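In: Would you be able to build a 3D model of this:
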Amino acid sequence: MNVSLLVPFAHGERGMTDLLGGKGANLAEMTRLGLPVPPGFTLTTEACRRYLKDGHRPPGLDDQVRKALTDLERSTGRAFGEGDRPLLVSVRSGAKFSMPGMMETVLDVGLTDALVERMVLRQDPRFVWDCYRRLVEMYGRTVLGVPSTSIDAVRAGVLAEQGVSATAELDVAGLRSLVAAHRRALVATTGLDLPQDPWEQLTSSIDAVFSSWNSIRAQVYRRHEGISGDLGTAVTVMQMVYGNSGPHSGSGVCFSRNPATGDPEPYGDYLPEAQGEDVVSGSQATLSLAHMAGREPGAHHELLSHISTLEKHYRDLCDVEFTVQDGTLYVLQTRVGKRSPAAAFVIAADMAEEGLVSEDEALVRVGGRQLELLLHDTFEVPGGARPLMTGLPASPGAGVGSIVFDPHTAVARRAAGDDVVLVRTETSAEDLDGILASVAVVTARGGLASHAAVVARGFGRTCVTGVAGLVVDELAGQAVTAAGDVLRTGDVVSVDGTTGTVYAGSLAVRPGPVAGGLMTVEDASDPEGPGNGADQRVLAAVRRILQHADQRATVKVRTNAETADEAAAARAAGATGIGLCRTEHMLLGSRRALVENVILGIGAQDALARMEQLAVQEFTGLLRVMDGLPVVVRLLDPPLHEFLPDPEGLAVAVALLEGAGKPVSDVLRTRLDATRRWRESNPMLGLRGVRLLTVHPELVDVHVRALVTAAHQLDAAGGNPRPEIMVPLVSDVAELVSARSRIVEVAVATVLALGSDLPTPPVGVMIELPRAALCADDLATVAEFFSFGTNDLTQTTWGMSRDDAETGFLSTYLSDGILPKDPFTTLDPRGVGELIRIAVERGRRTRPDLELGACGEQAGDPDSIAFFVDCGLDYVSCSPPRVPVARLEVGRAAVLAEGTSLSDTR
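Out: From the prediction side, this is the model:
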């Protein structure tokens, strides 16, 4: 197949993102819309892929570039690298999915010593030398590989010599001195200087941008965002326009709506006499769009018109980069803008209300990961809390941690288990690892469109930018605020990304606005919910979208709960029952000895009586809270060692007594003998689940009697209890037949003894062993429902423990890229998922009305829920805090399964 290697802007369109990347496709689309886009062309992702595979530009590409340059010269009336007003170009990366700051850009390509000398005769010399300075710096870093730290050091030295604090303050002589210093550094570092052939500059810049697809920071970003490494990046070559050409010039970044709050007014940063890199780097204080209107009213009015056009055309939040050159506006880029989780819900709900998108599209434009972030804590700010500094609220949330001043320390401290706050003058793409490792980021410079703000919002990190007066000294390991407070490495601060305030010390936290409105029983019927006006607006948006998700869902959401409080919170959040009540969780802590006594035969009858009494109380609370809804109670399924004492500890106690000549009690010897007898080589695969219930059937009796008794009491009081019983760790139908016989016998006897007319609770099986999945057709002859216990099914399928995810080899597998995701967090569709599909098909073939659910950790994972919906399950069951997330995702999955179009909001 002959795939294009180069496409002019005028020949592309929005739907060509696979070939042109997001930037190239959107430039083509804006050109088609008639927006003032500088002319140019795009080298395609296919060209990049061939370059990366072969190590050189594809045959024929250079000829296509030369022809495209000739066409560009004809359209602009300028010659590339020639004349006193030459055609210069920018060379920028542009992958299919936005990766802000992760790859490379080179500006002013084509400028040479000879051209500079000609241009200064006709144009402002300072403007010309500033352009040359930018080219030398970018070419050195991007093409020749000079470290950014070296470039920064050279710049700092010249600024000190010239007695100024910023590049913008250098005069012509200072800029010439800076260019010369950079070029000396290039030669000293690499042995190479800036080429004086414009064509060599262009082709080597293209090669460098292609190569930047595989830079370390780009790979880290893709891995975090789940972007395939096979896509490659397109490269856009565009006529340069100059925001640094005089007092009526400037550059900016704006959004059609506020990306932090979702407010429906355009928001942006504008920097006079600057290029776009100056805006996003945060190296200079920017102005608002309102200030821009005062300086350049015509360009401002035109910009607002174009923003409105783009939002209506893309039907989404648009992120727009622009330049004003001598009063003339140019639009350089647009993309669907990244937004905070709160803004994502507000914008989706507002656009549905405005009729810009359908309710279905509003639903699929938000996701469970975003909702999870809104469930995070916010601060309880006491009256005595001391604000240290205030900046722009770039990414909402609350982060408490110890200050660090460089990304490497952030990564190391996080690996040691510490929460850290990264404090920087400004961030760059090199800081990505440090941002990911931090709970919050604070920068002295930058606005809502700065690198720190964009990356933090995308990753859900709390962020405050543009802290006026904050001076950061990374080498000294300290920062000084405008008020004179000295902050040192290790100092604890609390960062409020919602208000933009940073406090001294560790503040107490409270549930976030959505958690408070969705998870609190007292507020469940309050249409406004708790919190301030902004909180209520976010909550209202979430509720609207969740309501539509419920209407579209084909799968119910239940909860995992063992206490009435947990059940109440889950029901307030929208749970439609309990899919998993783990009876062993009711017997941990101080109650653990009851099971131990039964197993060891020490006061067993008294222990059983007390266990039954406690179980009646717990089951009554659950059934009452979930009145009219199903409550699935799983019989005991712990590894036996969780309820037995440590045999080594008992042996030491016996030895110490014997060594001291003291008597050893019969109870102590009995406990030691029994724990040795019951000890297992692999407790995760030994005497547990249905096997424990076969060896100790009295444990079945206790919980069945307690459940039936609790249901009878509620039924007698006018309630509608719906208990169900689940048998765990079954591998063969004979095990289930035996257990079910015992359950039914005890249930019937209890009903008769109570004089109740309740039916026997349905009996189902937990599928958590590969053999159970493969024998599902047999199990369905006995079981009335299946519930997939994906935690243990993952363990037994992979042959690894969940503990490995935290302390073992699995962390190495993930960091080395051997596994793309933790299989205990996100379902493995190829292995575990295939077993589930087999069990679903075989189970329903035997019993068409078989009810199917999933109740492992993955049942609340946004990335796994679509799989369960696709399998045809009836419900998923997750922890109470994840119920809203699951509700959202089951609705999204139903809509997406029907093929509803989704604008890219990555």
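In: C-alpha only now, for contacts and for neighbours.
Out: Will do.
In: and the nearest residue to residue 362 once chain neighbours are set aside, what does it touch?
Out: Once flanking residues are discounted, residue 362 sits nearest to residue 348: 4.7 Å by Cα to Cα, 6 or more residues apart in numbering. By Cα atoms under 8 Å, 6 or more residues apart in numbering, the contact set of residue 348 is 362, 363, 365, 366, 541.
In: how about these in TSV, adding distance to residue 613 and secondary structure?
Out: Output for these, formatted as TSV (distance: Cα to Cα, whole Å; DSSP: H, G, I helix; E, B strand; the rest coil):
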residue	distance to residue 613	secondary structure
362	49	helix
363	46	helix
365	49	coil
366	46	coil
541	45	helix
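In: what's the following helix or strand after the helix or strand containing residue 704?
Out: Take DSSP states H and E as the rule and residue 704 turns out to sit in helix 698-716. Sequence order places strand 722-727 as the next helix or strand after helix 698-716, per DSSP H and E.
In: Tell me which other helices or strands that following strand touches.
Out: Contact analysis of strand 722-727 by 3 or more Cα pairs under 8 Å, 6 or more residues apart in numbering; DSSP states H and E lists strand 630-634, helix 698-716, strand 763-767 as its packing neighbours.
In: tell me how far that strand is from the chain's mean position?
Out: Put simply, strand 722-727 sits 36 Å off its chain's centre (Cα atoms, centre = their mean, to the nearest Å).
In: and that strand with strand 763-767, angle?
Out: For strand 722-727 against strand 763-767, the angle by axes from the mean of the first three to the mean of the last three Cα atoms, to 10 degrees is 50 degrees.
In: hmm, who's touching the next helix or strand after strand 722-727?
Out: Going down the chain from strand 722-727, the next helix or strand is helix 733-754, by DSSP H and E. Here helix 733-754 makes contact (Cα under 8 Å, 6+ apart) with 690, 693-694, 697, 700-701, 704-705, 708-709, 712, 727, 730, 757-758, 760-761, 763, 765, 775, 778-779, 782-783.
In: Second input sequence below; structure requested for side-by-side comparison:
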Amino acid sequence: MQNNPNTTLVTPTAPITAKTHGGRAKCLQRLARLDLPVPTTVALSFDAVLDIAKGHFPDIDAILTQFPPEALLCVRPSSEDPDWGGPSAVLNIGMNDQRFETLCGTLGVDAATALFSRFVQSYAIHVDRLDPDMFDDIEGEGTDALHRALEAYESETETPFPTTRAAQLTGVLKSMARAWEGTSARLLRQAKGAPADAGLGLVIQQMAFGMGHGESGSGVLQLVSSKTGKPQITGRYLRQSQGRDALSGDAASLYITRDPRGPSLEEHVPDAFAQLVAHARQMRQKLREEMQVEFTIENGQLHILDGVRVARSSRATVRIAVELARDGIIPTQEALMRVEPRALNELLHRQVDRHAKRDVIGSGIAASPGAATGRVVFTATDAQASAARREDCILVRRETAPEDIRGMHAASAVITERGGVTSHAAVIGRGIGLPCVVGVSDMRFEPSKGKLIANDGRVISAGDVITVDGTNGTILLGAPEMQEAALDDAFNALMEWADAERDIGIRANADTPADAQTARNFDAQGIGLCRTEHMFFEPGRLTVMREMIFAETSDDRRAVLERLLPMQRDDFTQLFRIMQGKPVCIRLFDPPLHEFLPTDRNGQRELADALDLPLSDVTRRIEEMAEYNPMLGMRGVRMGITVPEIYDMQARAIFEATVEASRESDPVVPEIMIPLVSAKREVELVRSRIDGVAAAVATEQHVKFDYRLGVMVETPRAALRAGEIAQHCSFLSFGTNDLTQMTYGLSRDDAGRFMSDYVRQEVFAEDPFHSLDVEGVGELLQLGSARGRAAQPDLTLSICGEHGGNPESIAFCRQAGFDYVSCSPFRVPVARLAAAQLAISHKIG
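Out: As a prediction, the model looks like this:
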């Protein structure tokens, strides 16, 4: 049997692999190789179990000859990945009247009765699929209760309870094999990532009783905390028990190590405790993993029943991988590969504790990770007022607009009724690390009445306390327990190793000095996108900006912009200083001007008073500027050509800040990016003006400085005509948010309303605003980059849309030969790790 590929005695040399017999079988073989006290075990392969499901059984008698005649057995599932689950284990196979009488003499009547009763109920429920309620009328314990259980079984099945070990084992194997092939089980494991044809192995193991006259019991032990990953011997031990009874919450369970709260295994059985810890350390060293050890003590003798990978939080995942590498057990490259990049969000942001009770009142798109609790407010002004009172608040809007940015900075989290993963709220939320849930369609928003109405009818009013879980896209009532963010030494070590491996640059999108400092703290290699328009929404600047919009002539506009110039210059100087010589790519003004004007009557009245204009003039001017489709209207480079004074002012501010920052440290080489380009002539016109401003500043300041000019490729035509555009550029940066929007003809703000239906019906494999469409949009990137580099071989290529922080998108950019990706500051660590994993995977093929 040792060499039988399908019915295999577990020995150090048996033909067992995780892909043929499952992870549990392979782990038990490894424990046997370590000469640990593992009970006799026979492993059934995936093929053998599949045959059983079809009614073809292995030689049961041959299997039973591997065990002592009187030994009781247990059967456990062994799937390729433990996370895929499997049918429940069945213990004490072989119990019958004869074995019962024997155990009464060795264990005592009470213990033997408990074993037999447990087996009868387990067999009835898990093997014969009987209703557990059939045993509800059986009261008390002891032999009378046992006999009533046997009678209930016989009454329900109209057959006596099986008495032979062979018959019982056959029934258990058939039941577990068919359970795995059931529709519900298949759907459940596929939801956990298992392939549709995933196989199940089974292990048949001799029972090591946790019951006896001497010290007996069962429990689990691990060497690290599942929450933090730090060294901490934890677990539970329950005397006179079997399996994982110790974890059932029984008050009689003992602690593993000495504990002031109660008795412990270490105190009562120090020798077994010492052996157990030694075995666990040996498993860590040889299996190259932190393992939870399942054990039994039978009359003072220790048995190791199983070893499973320690369950762990994302924080613990990082710590465990790093410590294994530090101890030389695994190489740093393997440590990097063991951490899922997106799992870093748990370390970077505050989260709802995984064990906290959740009262979910709504859900939407998880647009920006992290969690926050606060009182509901419905306007940006109220959010700012809450911040002034030092009260946490949650800003609720139908959708956010640029004028809401101050309120978003003041809030602890944001909820919007509309929008998708690249909507305004989502992009700003990710940029400043603000938890955000958008596209909340299962709640009714009534902001004018100051309330939200959940699907179940509950009303949440302004001032009520709610929690936003931006990681999972849910809204919770009340304030559940939180887990704080933690960037510790293990995280820093992992990031250092990642930087040593990756071969593509990682920059951050940062609009303010605060964003830049966050990017710097996360070791971004520079700023890949600074959206300058966000600087104009500060209270002191918005009024000036509106004055400029209402100016009648070019000279009037220039005069007003002179007041904004020092503000912009100070912003850029701070950015350059914070980044300390790292590249900073500044996008020139992009949005349509109407975004800076109030839409409501009260706001328009206040603007008229501020500008000393009749209200009718203000409303008429606002109406004149309205566009049917402002995202495709006069914005970006079109604004720079038709209202050139704005770009002139911004270019001067950039160059004067360059001179100022370069006096204190290494010379600054700013990168200036022209947005929404679609024609070569646009670049020529803007470049000539910027070159003129640069020359003027150099003459005035009596200094020389360098700068780089590039284009943000976000229209399909720019990608197609990249060859002629690149002749006037140092770099091309693909703005994949707008490029996706224009390629698909989809509004990134409105697509969330139907995108889930499209993905569900397989129109799109995934939301193209969430994961880069490598077939359509990706082809434009490839065309644009190839044509651009053909015209300009040393052209720098990058993407600066939100796809830049997506691991799958980074893989595409790396393969296409891009120099760097740029993403929100809080996604920089995720991108650094993902890039490292891609480089490692490439090296190992």
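In: Need the TM-score from the superposition.
Out: Once superposed, chain against chain, the TM-score is 0.73 (TM-score structural alignment, normalised by the length of structure 2); 719 aligned residues with a Cα RMSD of 4.4 Å.
In: Okay, and the corresponding residue of structure 2 for the residue nearest to residue 362 of structure 1 sits in which element?
Out: In structure 2, residue 348 of structure 1 lines up with residue 321, judged by TM-score structural alignment. For residue 321 of structure 2, the host element (DSSP H and E) is helix 314-326.
In: what residue of structure 1 matches up with residue 254 of structure 2?
Out: By TM-score structural alignment, residue 254 of structure 2 lines up with residue 287.
In: hang on, isn't its match packed against residue 273?
Out: No - taking contacts as Cα atoms under 8 Å, residue 287 of structure 1 lies outside contact range of residue 273: 11.8 Å.
In: Settle it for me: which of the two has more neighbours?
Out: Of the pair residue 287 of structure 1 and residue 273, residue 273 is the one with more neighbours under other Cα atoms under 10 Å, namely 22 against 16.
In: The more buried one -> structure 2?
Out: Counting by TM-score structural alignment, residue 273 of structure 1 corresponds to residue 240 in structure 2.
In: Touching, its match and residue 219? I think so.
Out: No - the criterion here is Cα under 8 Å, and residue 240 of structure 2 misses it with residue 219 at 10.5 Å.
In: helix/strand/coil for the nearest residue to residue 337 of structure 1 once chain neighbours are set aside?
Out: Spatial nearest neighbour of residue 337 of structure 1, chain neighbours left out: residue 319 (4.6 Å); criterion: Cα to Cα, 6+ apart. With DSSP: H, G, I helix; E, B strand; the rest coil as the basis, residue 319 of structure 1 sits in strand.
In: Now which residue in structure 2 aligns to residue 319 of structure 1?
Out: Under the alignment (TM-score structural alignment), residue 319 of structure 1 pairs with residue 292 of structure 2.
In: neighbours of the residue nearest to residue 256 of structure 1 when sequence neighbours are not counted, just the number please.
Out: Leaving aside its chain neighbours, residue 256 of structure 1 sits nearest to residue 266 (4.5 Å; criterion: Cα to Cα, 6+ apart). Residue 266 of structure 1: 19 surrounding residues under other Cα under 10 Å.
In: check contacts around residue 266 of structure 1.
Out: For residue 266 of structure 1, the contact set (Cα under 8 Å, 6+ apart) comprises 254, 255, 256, 257, 258, 304.
In: Of those residues, which is the nearest to residue 35 of structure 1?
Out: Minimum distance to residue 35 of structure 1 across those is 12.2 Å, recorded for residue 304 (Cα to Cα).
In: which residue lines up with that closest one in structure 2?
Out: Using TM-score structural alignment, the partner of residue 304 of structure 1 in structure 2 is residue 277.
In: Equivalent analysis for residue 104 of structure 1, please.
Out: By TM-score structural alignment, residue 104 of structure 1 lines up with residue 87 in structure 2.
In: where exactly do the strands run in the stretch 751-900 of structure 1?
Out: Ranges of strands in the stretch 751-900 of structure 1, per DSSP state E, counting those that start in this stretch, are 763-767, 785-788, 851-854, 875-878.
In: Kindly state which of these is positioned closest to residue 193 of structure 1.
Out: Residue 193 of structure 1 sits nearest to strand 875-878 of all the strands of the stretch 751-900 of structure 1, at 60.5 Å, using Cα to Cα.
In: average offset between that closest one and structure 2?
Out: On superposition with structure 2, the mean distance recorded for strand 875-878 of structure 1 (mean Cα distance after the TM-score superposition for structure 1) is 2.6 Å.
In: now residue 239 of structure 1, nearest residue through space, not along the chain?
Out: Closest residue to residue 239 of structure 1 apart from its sequence neighbours, by Cα to Cα, 6+ apart: residue 89 at 4.5 Å.
In: give me every residue that touches that neighbour.
Out: By Cα under 8 Å, 6+ apart, the residues touching residue 89 of structure 1 are 107, 108, 109, 110, 237, 238, 239, 240.
In: Show me what it aligns to in structure 2.
Out: Applying TM-score structural alignment, one finds that residue 89 of structure 1 aligns to residue 74 in structure 2.
In: And the contacts of the helix or strand harbouring residue 291 of structure 1?
Out: Using DSSP H and E, the element containing residue 291 of structure 1 is helix 289-295. Outside of helix 289-295 of structure 1, the residues within contact range by Cα under 8 Å, 6+ apart are 248, 267, 268, 269, 270, 299, 300, 301.
In: Just the buried ones out of those residues, please.
Out: 248, 267, 268, 269, 270, 299, 300 (16 or more other Cα atoms under 10 Å).
In: Find me whatever residue is spatially closest to the most centrally placed residue in structure 2, sequence neighbours aside.
Out: Nearest to the geometric centre of structure 2 sits residue 342, at 3.8 Å (Cα atoms, centre = their mean). In this structure, residue 342 of structure 2 finds its nearest non-sequential neighbour in residue 830, 6.1 Å apart by Cα to Cα, 6+ apart.
In: try residue 210 of structure 1
Out: Closest residue to residue 210 of structure 1 apart from its sequence neighbours, by Cα to Cα, 6+ apart: residue 48 at 5.5 Å.
In: for residue 782 of structure 2, same thing?
Out: Excluding its sequence neighbours, the residue lying closest to residue 782 of structure 2 (Cα to Cα, 6+ apart) is residue 816, at 6.7 Å.
In: Neighbours of that neighbour, how many?
Out: Close neighbours of residue 816 of structure 2, defined as other Cα under 10 Å, add up to 15.
In: measure the aligned residue in structure 2 for residue 363 of structure 1 to residue 680 of structure 2 for me?
Out: By TM-score structural alignment, residue 363 of structure 1 lines up with residue 336 in structure 2. In this view, residue 336 of structure 2 and residue 680 of structure 2 are 44 Å apart by Cα to Cα, to the nearest Å.
In: Perfect, I'm done here.
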